[in-house]
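Colleague: only geometry, no sequence info:
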C-alpha cells in the first residue's frame, strides 16, 4: 500500500481543518467578547461562558495543529515547518502564508500565557491575551489569500458570515459598554 504525501486527500483535510479553525476562532472571539462584558444570566452563568471559551480556544489549537501538520506533510506546496512558524519565509504565497504564521504564533503565545497566568500575573496575561483580537482578522486574511475556497461563493460566504458575526458582537459590546450590568445596579 502506497501512502502518498500529496494529493487530494491531504488537500481536503488541510482545507477542512483551516475552515473549522477559522469558524472556531470566530466563535472563540465571540465568547471572549461576551465573557469580557461580564454579562451573565441565570441560565448561562459567567463560569459556563469562561469554561466554554477556554475549551473552544483549546479546540482551535487542535484544529490549527492539524491544519499546519497536513500542510507541512503535503509535498505539493513544499511548505516546511519553519515556513509554518516563521512569517514570510515561504516561497508559496509568502505574504498570506506569513500572515497565517503570525496568527499561529500569536495564538500559541495566547494559549501558553493563559496556561501560565498564575505565574506571570494577571496584568501581563491580560496584555498578551489582547493578541487574540489581532489573530482573528489576520487569520481571515490568510484564509482569503492562501486558500482556494474564497474563489467559490460558499467560501466567500463563510468569510462574510464570520465578519458579520464578529461585527455584531463588537457592536453589541460597544453599545452596552457604557451601561452598567444589571446585577451591579441592584441594591443588596
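Modeller: Cool, the structure landed. Please read these numbers as outputs of a predicted model, since none were measured by experiment.
Colleague: contacts and neighbour counts: CA atoms only from here.
Modeller: Noted.
Colleague: Is residue 78 part of a helix or strand, or is it coil?
Modeller: coil (DSSP: H, G, I helix; E, B strand; the rest coil).
Colleague: Please apply the same query to residue 145.
Modeller: Quick answer, by three-state DSSP: residue 145 is helix.
Colleague: Find the residue closest to the residue most central in space within the chain in space, skipping its chain neighbours.
Modeller: Compute the mean C-alpha point of the chain, and by Cα atoms, centre = their mean the closest residue is residue 25, 3.0 Å away. Using Cα to Cα, 6 or more residues apart in numbering and skipping residues adjacent in sequence, the residue nearest residue 25 is residue 60, 6.0 Å away.
Colleague: What strand or helix carries that neighbour?
Modeller: Using DSSP states H and E, residue 60 falls within helix 46-73.
Colleague: Report all helices and strands that the following helix or strand past that helix contacts.
Modeller: Where DSSP H and E defines the elements, the next helix or strand beyond helix 46-73 is helix 81-85. For helix 81-85, the contact count by 3 or more Cα pairs under 8 Å, 6 or more residues apart in numbering; DSSP states H and E identifies helix 46-73, helix 94-115 as packing neighbours.
Colleague: Return the most buried member of the ones you listed.
Modeller: With neighbours taken as mean count of other Cα atoms under 10 Å, the helices and strands packed on helix 81-85 reach their highest mean count in helix 94-115, at a mean of 20.
Colleague: the inter-axis angle of that helix versus helix 46-73?
Modeller: Here helix 94-115 points in a direction 140 degrees away from that of helix 46-73 (axes from the mean of the first three to the mean of the last three Cα atoms, to 10 degrees).
Colleague: take a look at this one as well, against the first:
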C-alpha cells in the first residue's frame, strides 16, 4: 500500500473530526454561550482557527486522493458530484460537502457585504454539509469495518446530534412547531443513515454494490481475513470478478 493511500485515509478521518468540532462551536456561538473562562470572542477565534485547520487537512485529503493512481478519481470529481468512475454516489457526496464548505467559507469572509440574515440562512447548510461528509466517509472509506473508525464515526455522530438537540431546546419558546419538525427530521436522518450503514458498508459485497470499478475488484494478490475482508499484500493486484478490492475495504 502506498503512503498516499494512508495519507488519504488519515486526513479524511481527521477532517471529519474537525468538521464535527467546528459544527459544535458554531452551535455554541449561535446560542451565545460564553463566560469569564471562555469569552465569546475566544470561541469565535477558536471556531475560525479550527475551520482553517480543517480546510488544511481537507486540502491534503483531496490532493492525496487525486495523486494516488489506485482509484480513477480526478480533480473534476472533487468539484462536480456523482460523475466519478469510482463509487460515484458516495464520492459525489464528498464533492457536495466540499462545494458547500467552499460556499460557507466564502460567505463567512463576505459576511459584512451579504448581510447577517443571508449569511445565517446560508449557514444552516452546515448541518447538511456535515451529514454529507459522514455518509461520504462511510460509503468510500476503506476503514469502515475498523473498530477505531466506527468509534470515531459514532463519537462524531453523537456530538453532532447532541449539538443539534441543544440548539433546538435552547432556541427559546418561539417556533415550537418548526423546532419539533426539525428534531423529528434529524432523528429520521440518523435512523436512515444507521440502517443504511448496517445494510450497506458493514454488509458483505459493499465494494461491488458501491460502484467500485470491476478492474479494482478481486482477491488476487490478497489474503482473506476471518470476516471475508481481503487484506492487501501489495499496492496492485490482478483484476478478477470476485467482490472486494485489494485495499481491504470490505467486499
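Modeller: Now that the structure is in, tell me what you want to look at. Note that this is a predicted model, so its numbers are computed, not measured.
Colleague: What does the TM-score come to for these two?
Modeller: Laid over one another, the chains give 0.88 as their TM-score (TM-score structural alignment, normalised by the length of the first structure), with 173 aligned residues with a Cα RMSD of 1.2 Å.
Colleague: how about the helix holding residue 60 of the first structure, which residues of the second structure does it hit?
Modeller: With TM-score structural alignment applied, helix 46-73 of the first structure matches the range 40-67 in the second structure.
Colleague: Isn't residue 83 of the second structure up against residue 94?
Modeller: No: under the criterion of Cα atoms under 8 Å, residue 83 of the second structure makes no contact with residue 94, lying 11.9 Å away.
Colleague: for residue 125 of the second structure, what are its contacts?
Modeller: By Cα atoms under 8 Å, 6 or more residues apart in numbering, the contact list for residue 125 of the second structure reads residue 100.
Colleague: can we see that at 10 Å?
Modeller: 97, 100, 101, 103, 104, 131 (Cα atoms under 10 Å, 6 or more residues apart in numbering).
Colleague: how near is it to residue 158 of the second structure?
Modeller: 19 Å (Cα to Cα, to the nearest Å).
Colleague: quick one on the thing from earlier: map the residue nearest to the centre of the first structure onto the second structure.
Modeller: Using TM-score structural alignment, the equivalent of residue 25 of the first structure in the second structure is residue 19.
Colleague: before we move on, what about residue 170 of the first structure?
Modeller: Per TM-score structural alignment, residue 170 of the first structure is aligned with residue 164.
Colleague: Need the nearest residue in space to its match, chain neighbours excluded.
Modeller: Here the residue nearest residue 164 of the second structure, using Cα to Cα, 6+ apart, is residue 27, at 7.6 Å.
Colleague: hmm, back to that, in contact with the residue nearest to the centre of the first structure, which residues?
Modeller: Contacts of residue 25 of the first structure by Cα under 10 Å, 6+ apart are 19, 31, 56-61, 63-64, 107, 132, 135-136, 139-140, 162.
Colleague: Relative to the first structure, which residues correspond to the helix or strand hosting residue 198 of the second structure?
Modeller: Following DSSP H and E, one finds residue 198 of the second structure within helix 176-199. Using TM-score structural alignment, none of the residues of the first structure align to helix 176-199 of the second structure.
Colleague: Just the buried positions in that helix, please.
Modeller: 179, 183, 186, 190, 193, 196, 197 (16 or more other Cα atoms under 10 Å).
Colleague: if we can go back for a sec, now do the shared contacts for residue 83 and residue 94 of the second structure.
Modeller: Residues within reach of residue 83 of the second structure and of residue 94 at once, by Cα under 10 Å, 6+ apart, are residue 77.
Colleague: So the residue nearest to residue 164 of the second structure, which state does it fall into?
Modeller: helix.
Colleague: And for it, the neighbour number?
Modeller: 18 (other Cα atoms under 10 Å).
Colleague: go on, residue 136 of the second structure?
Modeller: 22.
Colleague: next one: residue 172 of the first structure
Modeller: Neighbour count of residue 172 of the first structure, defined by other Cα under 10 Å: 14.
Colleague: before we move on, back to that, wait, doesn't the residue nearest to residue 164 of the second structure sit right on residue 161?
Modeller: No: assessed by Cα atoms under 10 Å, residue 27 of the second structure is found out of contact with residue 161, at 11.3 Å.
Colleague: Done for today, thanks.
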